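>>> sequence first, predicted model second:
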Amino acid sequence: MQTRLQYAALIACAMMVLPSAAFADSDNKSQYATKQLPVQLASMTCSNAYLDGYLGDVVTAINNSTTTATLSTDITKTSTDFGTLQSDASANNTAQFRTDVKTYNADSKTANLEAHSELKIVHSRTVNTTLKSDASQLRSTENTCLFVAKQQKANLKGEMYDHVMARAQNMTEKMQKRGMNTDEINKVIGNATAKIQAFELAVQNAQNSTQIKAALDSFCLYNGCKTSENFHFAAASAIQVDQARLNVLAVKNSTTSYQALVNQAQLDLGNAQTALNQVGSNKYQGTQSSDIWNDIKAAADVIHQLQQIANHKH
């Protein structure tokens, strides 16, 4: 029984390992989003294999269809739920996937609680010893599976970051051709690139699921990490891009009204930068994100006005 379940779990894991071609370079960033569901499902496949194997072991070990009737029904539910998630991922239906994940998690929790309840009723040392051994082997298989699944997630994350950096670099080159000083935005890109390279090295050196998880949690280019490892690239780069544009426009017109707009845009950008500095590498809290982006947007609106005036369109 144990060998069969472990083999089934390993096959389930292997079936979800995406071919390397699935992570080929793409000029369309939106294509990365289409890869996220299969990657998320890959990790869930590993965990589901453990759940299915363990609950099946409970039914077999208790060996009383009357006692395990409810649990058997719960197992059918979780199996159906997971099949639905597979269909959602195949259809790339992110919204439905998120909804169905909640159902799957709720039914999985119910099944685990039922298994615990039935084991308490049986109260057999032999059954518990058997299950402990089975669970240990299933967990080992799950961890092997998770290592592969999390590698997929980490590789996709790194590839997406590299794509973003390439686009940002291309943008700065265009800005330079228009006479803008891109030193500060280049510093942001350089710092982000160094962080990304460190992240990719940690992923490359990871030897097990625990290490690959630590690597995944070690850096977020935007605001996704719970720990203090968020770079906030979107806000940091937006501020410096607007600053470069403002620096060019500031000398286009010396009238009082024009310079008042320059000062207003500079104030907005300064406020955004100050607020971002206060956030540091922490995750946004409260209204920090909206406050920063409201200032960035306000500055961008004023810069647009300045551009129109400079172009004699206002």
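Received, thanks.

>>> make it CA atoms for all contacts and neighbour counts henceforth
OK.

>>> run a quick neighbour tally on residue 39.
Residues contacting residue 39 under the criterion other Cα atoms under 10 Å number 22.

>>> typed the wrong thing, it's residue 309
Under the neighbour criterion other Cα under 10 Å, residue 309 is assigned a count of 15.

>>> assign a three-state SS to it, would you?
Three-state call for residue 309 (DSSP: H, G, I helix; E, B strand; the rest coil): helix.

>>> what does the one helix or strand residue 87 maps to rub up against?
Secondary structure from DSSP states H and E places residue 87 in helix 69-90. Counting by Cα atoms under 8 Å, 6 or more residues apart in numbering, the neighbours of helix 69-90 from elsewhere in the structure are 37-38, 41, 48, 52, 55-56, 59, 94, 96-97, 100-101, 103-104, 107-108, 110-111, 114-115.

>>> any of the residues you listed buried? List them.
Burial of these was assessed by neighbour count (16 or more other Cα atoms under 10 Å); the buried members are 37-38, 41, 48, 52, 55-56, 59, 94, 97, 100-101, 103-104, 107-108, 110-111, 114-115.

>>> ok, back up a step: could you pull out the buried residues of the helix holding residue 87?
For helix 69-90, the neighbour count (16+ other Cα under 10 Å) marks 71-72, 74-75, 77-79, 81-82, 84-86, 88-89 as buried.

>>> I'd like the residues you listed written out as TSV, with distance to residue 212 added.
Formatted as TSV, those follow (distance: Cα to Cα, whole Å):
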residue	distance to residue 212
71	34
72	35
74	32
75	30
77	31
78	28
79	28
81	28
82	25
84	28
85	24
86	24
88	26
89	23
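
>>> circling back to that earlier point, I'd like the next helix or strand past the helix holding residue 87.
Next along from helix 69-90, by DSSP H and E: helix 94-122.

>>> distance from the chain centre to the very next helix or strand once past that next one, please.
Sequence-wise, the next helix or strand downstream of helix 94-122 (DSSP H and E) is helix 125-177. In terms of Cα atoms, centre = their mean, to the nearest Å, the centre of helix 125-177 is set 10 Å apart from its chain centre.

>>> what about versus this one:
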Amino acid sequence: MASLKATLKSCMFNAGQQLAKARIMAYDTGIQKVQDRTNTLSSKGVDTTQLNKLISQAQINLGNLAGSISSATNSSQLKTALQSYCQYNGCKSGTNFHLAAQSALAAEQAVLDKIKSNPNSGQYSSQIDQAQTKLTNAQNILNAVGTNIYQGTQQTDVWNALHDAHGIIKQLWSELNGHGQKSTSSSSSRSSGSYGK
């Protein structure tokens, strides 16, 4: 009976390790997507300093999580490690980095800042102010959330503000970069961005 119990514990631990490895790979893929978006924006002359800082912090966080996972010697330690950090949202008592929202906000702000620096942007000051207000609202909510899990409507409110800002910013980008067509896309800030395409 003791042998059966030990075998079960070993199987559970091995399954947990596989889950942990899959999570690490998924988080790494998420970071790579942000890096790809950052590279695209940088190639268009957008200042990506804040995005690069987020990527660096996400990589550090992921390294710390990987270290905690690899040093776990039983299922309980592994569970504690997995619950200590969520790259997005979902850790009830751990750190929630909110990478998707933070990176979308940083990307939209960087593009809006690039738009503001365009000498022809003055005629669009009302739309620029609208977009900035939406981004500021999203930032204020993220500041209130911190590294906690979203509460109530916070997640919806953040993403609605980012989506609204994205629509305005995408149209401004198109207008100021000679494309002149109205945006009919319903893509959101969660996409890789489509500025200048």
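Sure thing, it's come through. This one's a predicted model, so the numbers in the text were calculated from it and none came from an experiment.

>>> follow-up on the earlier one: pull the most distant pair out of the buried residues of helix 69-90 of the first structure.
Of all pairs drawn from the buried residues of helix 69-90 of the first structure, the widest gap by Cα to Cα lies between 71 and 89 and measures 27.0 Å.

>>> helix, strand, or coil at the residue nearest to the spatial centre of the first structure?
For the first structure, the residue nearest the mean C-alpha position is residue 224 (6.5 Å; Cα atoms, centre = their mean). State at residue 224 of the first structure, reduced to three classes by three-state DSSP: coil.

>>> looking for the alignment partner of it in the second structure.
Matched across to the second structure, residue 224 of the first structure falls on residue 90, judged by TM-score structural alignment.

>>> which ones are touching the nearest residue to that match once chain neighbours are set aside?
For residue 90 of the second structure, the nearest residue in space outside its immediate sequence neighbours is residue 149; the separation is 6.0 Å by Cα to Cα, 6 or more residues apart in numbering. Contacts of residue 149 of the second structure were listed using Cα under 8 Å, 6+ apart, and they are 89-92, 96.

>>> just the buried ones from these, in ChimeraX syntax?
To isolate the buried members of the contacts of residue 149 of the second structure in ChimeraX, using 16+ other Cα under 10 Å:
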select :89,90,91,96
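
>>> now do stretch 147-160 of the second structure: distance to the chain's middle.
Here stretch 147-160 of the second structure shows a centroid-to-chain-centroid distance of 13 Å under the convention Cα atoms, centre = their mean.

>>> where does that stretch end up in the first structure?
Residue correspondence for stretch 147-160 of the second structure in the first structure, counting by TM-score structural alignment: residues 281-294.

>>> end-to-end on that stretch?
The separation between the terminal residues of stretch 281-294 of the first structure, taken as Cα to Cα, to the nearest Å, is 20 Å.

>>> which positions in it come out as buried?
Neighbour-count burial for stretch 281-294 of the first structure flags 281-284, 288-289, 292-293 (criterion: 16+ other Cα under 10 Å).

>>> ok, now stretch 95-107 of the second structure?
Along stretch 95-107 of the second structure, the positions that meet the burial threshold by neighbour count (16+ other Cα under 10 Å) are 95-107.

>>> and it, how far from the chain's centre?
For stretch 95-107 of the second structure - counting by Cα atoms, centre = their mean - the centre lies 3 Å from the chain centre.

>>> stretch 139-147 of the second structure now?
From the chain centre to the centre of stretch 139-147 of the second structure is a distance of 13 Å (Cα atoms, centre = their mean).

>>> strands of the second structure, start to end?
Read by DSSP state E, the second structure holds these strands, from start to end of the chain: 85-86, 95-96.

>>> check the mean deviation of the first one from the first structure.
Superposed on the first structure, strand 85-86 of the second structure shows a mean distance to its aligned partners of 0.6 Å (mean Cα distance after the TM-score superposition for the first structure).

>>> same check, this time on the last one
If you overlay the two and look at strand 95-96 of the second structure, the average distance to its match in the first structure is 0.9 Å (mean Cα distance after the TM-score superposition for the first structure).

>>> what does residue 181 of the second structure align to in the first structure?
Mapped onto the first structure by TM-score structural alignment, residue 181 of the second structure lines up with residue 313.

>>> same question, residue 45 of the second structure
Residue 45 of the second structure maps onto residue 179 of the first structure when the alignment is built from TM-score structural alignment.

>>> circling back: can I get the strands of the second structure in a markdown table including distance to residue 117 of the second structure?
Compiled in a markdown table, the strands of the second structure are given as follows (distance: least, Cα to Cα, whole Å):
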| stretch | distance to residue 117 of the second structure |
| --- | --- |
| strand 85-86 | 36 |
| strand 95-96 | 33 |
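
>>> residue 79 of the second structure is nearest to which of these?
Between those, strand 85-86 lies closest to residue 79 of the second structure; by Cα to Cα that is 10.9 Å.

>>> which other helices and strands contact that closest one?
Identification of packing neighbours for strand 85-86 of the second structure by 3 or more Cα pairs under 8 Å, 6 or more residues apart in numbering; DSSP states H and E yields strand 95-96.

>>> who touches the strand it packs on?
Contact partners of strand 95-96 of the second structure, identified using Cα under 8 Å, 6+ apart, comprise 84-90, 146-149.

>>> counterpart of residue 271 of the first structure over in the second structure?
Under the alignment defined by TM-score structural alignment, residue 271 of the first structure is paired with residue 137 of the second structure.

>>> helices of the second structure, start to end?
Using DSSP state H, the helices assigned to the second structure run over residues 2-43, 49-71, 75-84, 99-116, 125-145, 154-176.

>>> point out the most buried one among those helices.
Neighbour counts (mean count of other Cα atoms under 10 Å) averaged over each of the helices of the second structure peak at helix 99-116, with a mean of 22.

>>> what's the matching range in the first structure for that one?
When the first structure is aligned by TM-score structural alignment, the counterpart of helix 99-116 of the second structure is residues 233-250.

>>> chain center to the matching stretch, what's the gap?
From the chain centre to the centre of stretch 233-250 of the first structure is a distance of 27 Å (Cα atoms, centre = their mean).

>>> same check, this time on stretch 79-99 of the second structure
With Cα atoms, centre = their mean as the basis, the distance from the averaged C-alpha position of stretch 79-99 of the second structure to the chain average is 14 Å.

>>> same thing with stretch 199-215 of the first structure?
Using Cα atoms, centre = their mean, we find the averaged C-alpha position of stretch 199-215 of the first structure to lie 15 Å away from the chain's own average C-alpha position.
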